[in-house]
Structure formats: C-alpha cells, structure tokens
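Engineer: Quick one, fold the following:
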Amino acid sequence: MTPLKALWNHLTATQVAPPLWLVVLSGFAALAVVAYPISWHYSRGLITIAHEGGHALVAVLTRRKLRGIRLHSDTSGVTLTRGRPTGPGMVATAAAGYVAPSLIGLSAAWLVADGRITLLLWAVLALLTCMLLMIRNVFGAVSLLVVGGAVFALSWFAPPDVQSAGAYAAAWFLLLGGVRPILELQAKRRVGHAPDSDADQLARLTHVPGTLWVLLFLLVSTASLVYGGYLLASRWLPM
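Structural biologist: Predicted coordinates for the structure are as follows:
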C-alpha cells in the first residue's frame, strides 16, 4: 500500500459511535458554555474564527482578492477583500460570516454522525492552516496556532473515545454558538450600536432591510441547529 493510500484510508476510516449519554453530555456542556456569560466571553473567539473564515472562503470562491484577516482580543474580527464594491460577489461575501459557524457545525455533525472523526479533525487543521497564511496580526496568529495545536493534539495523541467526545462537543458548540451572535447583533442594532454590521452593509448593498438579513441569518442557523442535532442523535433514534 502506498503512503498516500494509507493516509487516505486513515483519514476516511470510521470510528465506533460513543454511548448516547456522552453525546447528550457533550451537548449540554456546549450549551452551558454558550449560555454562561463568562465562558461565552472566552469561547466566543472560536465562533469569530469560523465567522471570518466564512467571509474569507466565500471571497475566494467569488474571485474577490483576499487581502488579509484580523482577529482581535475583544472577539471581534475583520476580513479585508478587494474587488467590486457591489455585485453578487460582495453580497455573498458579506452574507457568509454570520451563517458560517452554523454551516460548519452542520458539516461537522454530518461527518461525526458518519463516524468520520479523523477526517473532521484533519479538515479543521487544513482550514486553520489556510487561515493562518492570511492572518495579519499577532493576536490572530497566536489564536489560530493555539486552536490548531489543540486540534492536532486531539487527533494525534488522544484515544478514539476522547476524539469522539471532542468532535461531538465541537459540533454542538458550533451549532449552538452560531445562534447567539445573531441574537446579540439584533440587540445591538436595536439601540443603534452596530451601524456597520454585516446586516447593515448588506442592506446598503441590496436595499433589503437589515432586519430581514438578520432574520435570514437566524433562519439558517436555527435550521442548522435542528438538523445538526438530529444528525448527532440519529444513531440512537428509532427508524
């Protein structure tokens, strides 16, 4: 067997599903992290990484020039692109951020439900590496290195049951954590504290009210949470 074939077999190998109690426990743990203000303050940066990664990926797919990504210690971030200031590419890039964590969480849930834990962990490492190449500030680089190091350690050193627990917890966290920033966004917009948010930029680009964009974000994230939760529990649901 060639090394490339062996690597592919390793990445695509399936792992035995953990017990149901571990899946439920990981979900409640993720919910506690998202719901508790202090833990959310420290973990929200992971959602920001997914948010800015969504902007960056769609910018590349729509052939906008990606100039760089910045992640800040207050859990905010910015993705800089160059290209037409209007048009479908700009709209898609602006719309991608708030739905990216939920859609990544849904993809993670699909892989986890299929037992592809190793493939999920290495896919995350690949995405983090691509983002690291475009980071333009020290805090952002350190953040990605820390997260990437943790994912690598989980994939390389942890036993299979620990990997499964970590993968389920990560999927739950992305699905649940993708909803809260959207609710926070609308709360800020209601009092006029987010005049340049993604929703307001989209309103200026499309002449569709920003509130409708927020509702679209919320619809996507809620649907992802419901279906992703179903996927994560599907092995134990009656057929």
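Engineer: From now on I want contacts and neighbour counts done on CA atoms only, so please keep to that.
Structural biologist: OK.
Engineer: what's the spacing between the most centrally placed residue in the chain and S43?
Structural biologist: Nearest residue to the geometric centre of the chain (C-alpha atoms, centre = their mean): P101, 2.9 Å. As judged by C-alpha to C-alpha, to the nearest Å, P101 and S43 stand 13 Å apart.
Engineer: one more to line up against the first:
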Amino acid sequence: MDSSTTATDLWNRVVGNQPHPSTWLIAVTGAVALAAVTPYGVWRITRNAITIAHEGGHALVALLSGRRLDGIRLHSDTSGLTVSRGRPSGIGMVLTAAAGYTAPSLLGLAGAALLAAGHTTALLWGAAALLAAMLVMIRNAYGALTVVVAGAAFVLVSWLCGPQVQAAFAYGVVWFLLLGGVRPPFELGRKRRHGGAPDSDADQLARLTSVPAAFWLLFFHVVSLASLAGGGRWMLAA
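Structural biologist: Okay, the predicted model is just below:
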C-alpha cells in the first residue's frame, strides 16, 4: 500500500459519513452528560472542560477579530483567563468578551450538526485539532495538563475504538457541552446577586457597550438554552 492510498483512506475516513447510533444510545449518553453536570461535587471536576471551551471561545474570537492573543491560563478552581491585545473598545473587544459564556453551547450546537450529518470522526478529529492549537497558547502547567488530557482522549477514541464507542463518546461530549453550557450563566447570575464577580464578562460588556449587564446575562441564557433545544432536537431526530 503506497502512501497516497493511505492518505486517501485516512481523508475519506475523516470526511466520510458514519452510521447513526440507536436512539437509546443517544438518550443514554445524554443522561450520562446530565449526571456529569448536575451534582455539585461532580460538576466541580467536569466544569474544567467547560472552562476550556469558555477560554477557547475568547481566544478564537480574539484572533478572528484581529486582536493579538498573549496567552491562556486554566486554573484548578475551574476559573480561567485569556489575555489579548488590541483596542480596549470596539466591536472586536465586544465580540471577544461575549464569546466566553456562549462558546460551550455554540460548540455543542456545531457538534450536534456534525453528528446529525453523520460526521462522527470529523467531530473527534476537529476537536483534537482545536485543542492542539489551544495548547500552543496555554501559559501554565495545570492548563497544559488539562488540555493535553482532553486532546489525548479524543485522539485515542478516534484511533483505537470502534464506531459504537466513537459514537457514544462523541454524543456524550456534545450533550455535555450543551448541558454544561446552561449552568455557568445561572452561576454568574447568583454571584452577581450577592455582589460577586464585579469584573465578569457581563459586567465588562456593560462597560464596553453601555448596555446593562443584566441584558448580557439574559443573552447568555438565551444562547445556551436555544443551543440545547436545537442541538438536542438534531441529535434525537438523526
């Protein structure tokens, strides 16, 4: 087998369609994802994955809007920080600030669209590629370890496991992003009601746009809930 044939086969595997799993498997992975999001003790651990998506959203939109990305830090308390340079105001800064809380849900929605179209392998490889790109900008050891572990999981599942396991993993990840994206805006709202998080993304957006932080918090809720409804419908109807 020559290298061109191997490359062609690999490309066809990535972009090709995979069979849809049974509805019961999709429902079970959704239940597992819900169990990973709901109990507080479990959420303290699994929230790290949502933080990766949150900070990755800030970073990606910062680059797309022409800002210079200085680095990303992920912390063991599930907080994170993305630092970029550029104009301190304007549409680029607004989009960058708005991307964090919406990123997990929108990534989940995009993943649901790929799964509904039968592109399970493309989703797994695409996620691994995004994590690899993010790793370059990580600036602390804990953050690097978290991203490496997450990326390794996608690579190992896509390379070593059969179609059913790949499908279960992919659907579980997408359900987790959709469900996990709903909880942080509620947590932010609770903190703000008790006088906490004065420099939250919603408060930064309020200062940038002169639109109240409550509006931006509502925006985060709308995006997360609409993504969950739309993504869930696509996956269950596939």
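Engineer: sorry, back to before: what stretch of the second structure does the helix or strand hosting the residue nearest to the centre of the first structure fall on?
Structural biologist: Assigned by DSSP states H and E, P101 of the first structure belongs to helix 88-113. Aligned by TM-score structural alignment, helix 88-113 of the first structure corresponds to residues 91-116 of the second structure.
Engineer: picking up where we left off before, next structured bit after the helix holding P101 of the first structure?
Structural biologist: Taking DSSP H and E, what comes next after helix 88-113 of the first structure is helix 117-134.
Engineer: need the helices for the first structure, in chain order.
Structural biologist: With DSSP state H as the criterion, the first structure has helices at 3-12, 20-35, 37-61, 88-113, 117-134, 138-157, 160-177, 180-190, 198-206, 210-233.
Engineer: who touches the second one?
Structural biologist: Defining contact as C-alpha atoms under 8 Å, 6 or more residues apart in numbering, one finds that helix 20-35 of the first structure is touched by 39-40, 43, 165, 168-170, 172-173, 176-177, 180, 232-233, 236.
Engineer: and which of these is nearest L125 of the first structure?
Structural biologist: A170 (13.6 Å; C-alpha to C-alpha).
Engineer: if I line the two up, what does the closest one land on in the second structure?
Structural biologist: By TM-score structural alignment, A170 of the first structure lines up with V173.
Engineer: try L185 of the first structure
Structural biologist: So L185 of the first structure corresponds to L188, using TM-score structural alignment.
Engineer: and if you look at V146 of the first structure?
Structural biologist: Using TM-score structural alignment, V146 of the first structure lines up with V149 in the second structure.
Engineer: same check, this time on W122 of the first structure
Structural biologist: By TM-score structural alignment, W122 of the first structure lines up with W125 in the second structure.
Engineer: separation between the match of V146 of the first structure and A132 of the second structure?
Structural biologist: From V149 of the second structure over to A132 of the second structure (counting by C-alpha to C-alpha), the distance is 11 Å.
Engineer: So these two - more neighbours on which side?
Structural biologist: Taking other C-alpha atoms under 10 Å, V149 of the second structure and A132 do not tie; A132 has more neighbours (16 against 12).
Engineer: Enumerate every residue touching that one.
Structural biologist: A132 of the second structure neighbours (C-alpha under 8 Å, 6+ apart): 147-148, 151.
Engineer: Show me which of those is closest to A59 of the second structure.
Structural biologist: Checking the contacts of A132 of the second structure against A59 of the second structure by C-alpha to C-alpha gives V147 as the nearest, at 14.2 Å.
Engineer: Mind listing residues that contact stretch 50-60 of the first structure?
Structural biologist: Contacts of stretch 50-60 of the first structure (C-alpha under 8 Å, 6+ apart): 65-66, 69, 77-79, 81, 89-90, 92-101, 104, 131.
Engineer: Please compute how far that stretch lies from its chain's middle.
Structural biologist: The chain centre lies 10 Å from the centre of stretch 50-60 of the first structure; the measure is C-alpha atoms, centre = their mean, to the nearest Å.
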